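K.L.:
attaching a predicted model along with its sequence, questions to come.
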Amino acid sequence: MDFDACVQRLRSGAAVKFPPDANSVAFAQHMDGQDKLRHLRDEFVLPTKASLKKKALDGKLPPQLTTTDAVNGVNGHAADEQCLYFVGNSLGAQPKAVRRHLDAQLETWASIGVNGHFTDMADSPLTQWQDMAEDCANKSADLVGASPDEIVIMNTLTINLHLMMASFYKPDAKRHKIILEWKPFPSDHYAIEGQVVWHGLDPEKSMVKIEPDAGTSLIPTEKVLRTIDEHADETALLLLPGIQYYSGQLFDIPRITAYAKERGIVVGWDLAHAAGNVELKLHDWDVDFACWCTYKYINAGPGAIAGAYVHEKHGKVEWADGRPTYRPRLMGWYGGDKSVRFNMDNMFVPTPGAAGYQASNPSAIDLASLSAALSVFNKTSMADLRSKALVITAYAEHLLNQMLTEQPAGEKPLFGIITPSDPLQRGTQLSVLLREGLLERVTQALEENAVICDKRKPDVIRVAPVPLYTRFEDVWKFMQVLRGALGLKQQ
């Protein structure tokens, strides 16, 4: 089976027909052999079967295989075998570069103290502290399809949503509604509701929740557009997820954005599950603002510093009568232009672009971790990552669907895939809705076999074969464990 031919079909929205031997380790290894990104796995530290049992620190990292090592453990020791890590949609694996970048940051701090703000150290992977956020913005441009000036690295996701809504949600007597989806990640719901209440409005009247079609977890694009039409004259803001965290549905960001903006609605996107996962062109799509975290597909570590995008037209700084004019926002000293930041004259002059929306000095420790994570993306492109993701996710879907064909006729299905089957309407996550009562049995079997994936009660497991470090062989092994948990024959 030709890898590139699969990519072409999937990018056109067509399904791929896998051969009869697809459910075999030989086929999986054949696909791995064609994967031009397979070397990127060596950029990560993955837990092993032994390290997952750790209860105390011992100064040792899990021994790491390389792409040329045997797959059944270092020197044949099963305990050294890497786990099957399918939870990058929750927390990405650790890039090896993180330790080097953090060590460089700590050495700089220890050696020159406060001068680290203004000093570029030779032989360091990092720039001086005051430029680190800008450096990370430069490295993030390909991930979200924006110019570096439209990106700001700061805070965490929910705080950035609040900062963006403080500037972009301007309700009045006529336009006061926010259109959102029915079941956003709770923090998004809290942030939106909090902004509505902050403005003295009633969430029951000012929050419009788009429901999925009956019997599914999916919201068709046409339903989003109808909702926009129904509430257009009263809507101040549309704020949706690029990818819905529970179902894995990828929304049609360009079409929805254009449709809403034609009706005078400000458009923002939460890209927590999209950034680093799918190709984005935020500037070309004329998105007003967007926010994302960096600890999922971008792999910057738990609770890592987040990113935000502001279209260039909203970041302009002009002058009139000797004073700067700019879009109102919540202001802080670190949003001030570096040329006047230390003047201490209480005249706020924003940095042009998204950086002018910063309020506080970002953590150099956090930025070091993100810089390390982004250095891996600099070794590839989002186009190549998306291509592999399309194929490896389709392979996982094929093996899941094959299980359903092996059930006795008339028996209630063991599971259903609630993520769209259209490859262009999903990222690299498949959400599997198990038959009621199976979740605990399945998750126990996965844990016992060193398989890490995400569960969402009452009955869903989310499986994410992240292309940076997941092999086709990993997908095949995962499915063998799942087969055993479901009482199906293993290969």
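P.N.:
Now that the structure is in, tell me what you want to look at. Residues are numbered from 1 along each chain as shown.
K.L.:
only C-alpha atoms for contact and neighbour calcs from this point on.
P.N.:
Noted.
K.L.:
so how far is residue 263 from residue 230?
P.N.:
11 Å (Cα to Cα, to the nearest Å).
K.L.:
more crowded one of these two?
P.N.:
residue 263 (14 against 11; other Cα atoms under 10 Å).
K.L.:
ok, now which ones touch residue 154?
P.N.:
133, 160, 305, 306, 307, 308, 358, 362 (Cα atoms under 8 Å, 6 or more residues apart in numbering).
K.L.:
in strands, which of those residues appear?
P.N.:
307, 308 (DSSP state E).
K.L.:
from the contacts of residue 154, which two are the most distant?
P.N.:
Farthest-apart pair in those is 133 and 160; separation 14.8 Å (Cα to Cα).
K.L.:
between the two, which has more neighbouring residues?
P.N.:
In this view residue 133 and residue 160 are compared by other Cα under 10 Å, and residue 133 has more residues nearby, 28 against 25.
K.L.:
okay, one more to line up with it:
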Amino acid sequence: MTVLCSPSRVWLVLSPMNFVNDRLFARQLDQADPLRTYREQFHMPQRNGQPLIYFCGNSLGLQPKATRAAIDQELAVWQQLAVEGWFERDPVLQNDPWLTIHERSKAALAHIVGGTEAEVCAMNNLTVNMHLLLTSFYRPTEGRTQILTISGDFPSDQYALETHVRARGLDPKQVLVEVAPRPDAVTWQLTDLLDAIDQHADQLALVLLSGVHYYTGQAFDMAAIARKAQAHNILVGFDLAHAVGNVPLNLHEWGVDFAFWCTYKYLNSGPGGLSGVFVHEKHHDAASDTSNVPRLAGWWGYDQTRRFEMTGGFVPMRGADGWQVSTPTVLSMAAHNTAVQLTAAAGMPNLRRKSEQLTAYLQFLLTDLTQQGLLTIITPADPAQRGCQLSLLVAQRGRAVFEQLTKAGIIGDWREPDCIRLAPTPLYNTFDEVWQVADTLRRLLTAG
């Protein structure tokens, strides 16, 4: 089959019906990929001088080549200006003062999550932001105390919900409503989630769950969940750790009340990198008065024009910025800003198109192994219900197969008890790599 090489048309020929299990075909797809040059902007991990195939961006994204220069720039500012780096601009360094460093990534984040610049802010780490936002948006009343979530969500979220509720003097067993998959299923039916909201509506104070499930890779219909919650006047929030930079987000239009995410996975901002938050503008007026919207505050969320007056009485910055607590970590901010600019420049619609094709091609190449019962793909087959991850259950020797993949130079990750997660990431992975991974799995699983 001929692959169209026009970047504007390449996506038209890429469907499972057109796929071919052939390495030359995969390489032709790479040649036609309009995003292929973005790979060159990342450092690829190596072993013994040979590049590895890295399918682990769902756990830690790769380092952009521009990151070192960005951090070095802030080190130079620290060296030359010291404390004045917060306020001064050096004509030689051409630096931006650190006082407004949180603003540098706003435009990129707004594009990535589908919000306005006033609705987003980079700060803290994910679970810290989760607790901060729960303080503001979990508002139990005598009649409504429950939080609807999913069972088996990421452990940090489970721990945060459990301890946050207990800190409010409530019993997590009474408050947390966990929706499980149906018997003999590993993923959730949207109707079950929506029905659970209807069923518990009179007792619910909040709906809060991950946008993409870490283990299965299932992407939830956040728009539909938000609509259902709003129909019952229930606040709704999402943990976007595995969704941001991965699946289409339109938080403002969906009316999501709040969201939070980490940036070291698909946004490539570095190990343990910054978190970000979204607070819908419908809350901004009320949040200007902390008696209306409770929060745990710190000085960096205080009105920036008056912050150094050092007066009592918290006066928040408007919008998401008002949830800042501590002085920003400048070096992490530099790495973060560099990374998110790459994602925004590539464009989420473009990344999504390539992501769908990479993941669909991997699924296609594994079809014979699934038909033989050698592995099971638990991630939904519907592209609308997944990002760039396939979670594989290997019928026999799952851990051994994972270790053999690693030895062969293929980096995915293992999740207990029996899951290999592979994430072909559109910013830096290729169709040829997808073919190599599938071919290696086939040889490992069919070896006598």
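P.N.:
Here it is on my side, so go on. Please read these numbers as outputs of a predicted model, since none were measured by experiment.
K.L.:
quick one on the thing from earlier: who wins on neighbours among the contacts of residue 154 of structure 1?
P.N.:
Busiest of those [other Cα under 10 Å] is residue 308, holding 30 neighbours.
K.L.:
to which residue of structure 2 is it aligned?
P.N.:
Matched by TM-score structural alignment, residue 308 of structure 1 corresponds to residue 277 in structure 2.
K.L.:
quick one, what contacts the residue nearest to its match when sequence neighbours are not counted?
P.N.:
Once flanking residues are discounted, residue 277 of structure 2 sits nearest to residue 260: 4.4 Å by Cα to Cα, 6 or more residues apart in numbering. Neighbouring residues of residue 260 of structure 2 by Cα under 8 Å, 6+ apart: 126, 129, 130, 238, 239, 240, 241, 275, 276, 277, 278.
K.L.:
pretty sure the first one contacts residue 261?
P.N.:
Pointing back at residue 126 of structure 2 there. Yes. Using Cα atoms under 8 Å, residue 126 of structure 2 is in contact with residue 261, at 5.6 Å.
K.L.:
now for the two: what residues contact both?
P.N.:
Shared contacts of residue 126 of structure 2 and residue 261, counting by Cα under 8 Å, 6+ apart, come down to 241, 275, 276.
K.L.:
relative to residue 121 of structure 2, which of the residues you listed is nearest.
P.N.:
Out of those, the member with the shortest distance to residue 121 of structure 2 (by Cα to Cα) is residue 276, at 5.6 Å.
K.L.:
isn't that closest one right up against residue 261?
P.N.:
Yes. Using Cα under 8 Å, residue 276 of structure 2 is in contact with residue 261, at 5.4 Å.
K.L.:
what touches both of the two?
P.N.:
residue 126.
K.L.:
for the residue mapped onto residue 415 of structure 1 from structure 2, which non-adjacent residue is spatially closest?
P.N.:
Matched across to structure 2, residue 415 of structure 1 falls on residue 375, judged by TM-score structural alignment. Computed as Cα to Cα, 6+ apart, the closest residue to residue 375 of structure 2 that is not its neighbour in sequence is residue 394, at 4.4 Å.
K.L.:
what is the neighbour count of the one you found?
P.N.:
For residue 394 of structure 2, using other Cα under 10 Å, the count is 22.
K.L.:
how about it, what's its match in structure 1?
P.N.:
By TM-score structural alignment, residue 394 of structure 2 lines up with residue 434.
K.L.:
wait, its match sits on residue 404?
P.N.:
No. Judged on Cα under 8 Å, residue 434 of structure 1 makes no contact with residue 404 at a distance of 11.7 Å.
K.L.:
shared neighbours, these two?
P.N.:
414, 415.
K.L.:
separation between the nearest residue to residue 130 of structure 1 once chain neighbours are set aside and residue 366 of structure 1?
P.N.:
The spatially closest residue to residue 130 of structure 1, leaving aside those adjacent along the chain, is residue 117, at 5.2 Å (Cα to Cα, 6+ apart). Taking Cα to Cα as the measure, residue 117 of structure 1 falls 15 Å from residue 366 of structure 1.
K.L.:
of those two, which one has the most company?
P.N.:
residue 366 (20 against 17).
K.L.:
now do the SS call for the more buried one.
P.N.:
helix (DSSP: H, G, I helix; E, B strand; the rest coil).
K.L.:
who touches it in this structure?
P.N.:
304, 305.
K.L.:
that one matches what in structure 2?
P.N.:
By TM-score structural alignment, residue 366 of structure 1 lines up with residue 332.
K.L.:
could you do residue 327 of structure 1 as well?
P.N.:
Looks like residue 327 of structure 1 aligns to residue 293 there (TM-score structural alignment).
K.L.:
which non-adjacent residue is nearest its match?
P.N.:
residue 287 is the one closest to residue 293 of structure 2 (Cα to Cα, 6+ apart), at 5.1 Å.
K.L.:
burial measure for that neighbour, as a count.
P.N.:
Other residues near residue 287 of structure 2 number 22, with proximity taken as other Cα under 10 Å.
K.L.:
and residue 385 of structure 2, by the same measure?
P.N.:
15.
K.L.:
residue in structure 1 matching it?
P.N.:
Pairing criterion TM-score structural alignment: the partner of residue 385 of structure 2 within structure 1 is identified as residue 425.
K.L.:
go ahead and confirm its match touches residue 253.
P.N.:
No. In this structure, residue 425 of structure 1 is not within contact of residue 253 by Cα under 8 Å, at 10.5 Å.
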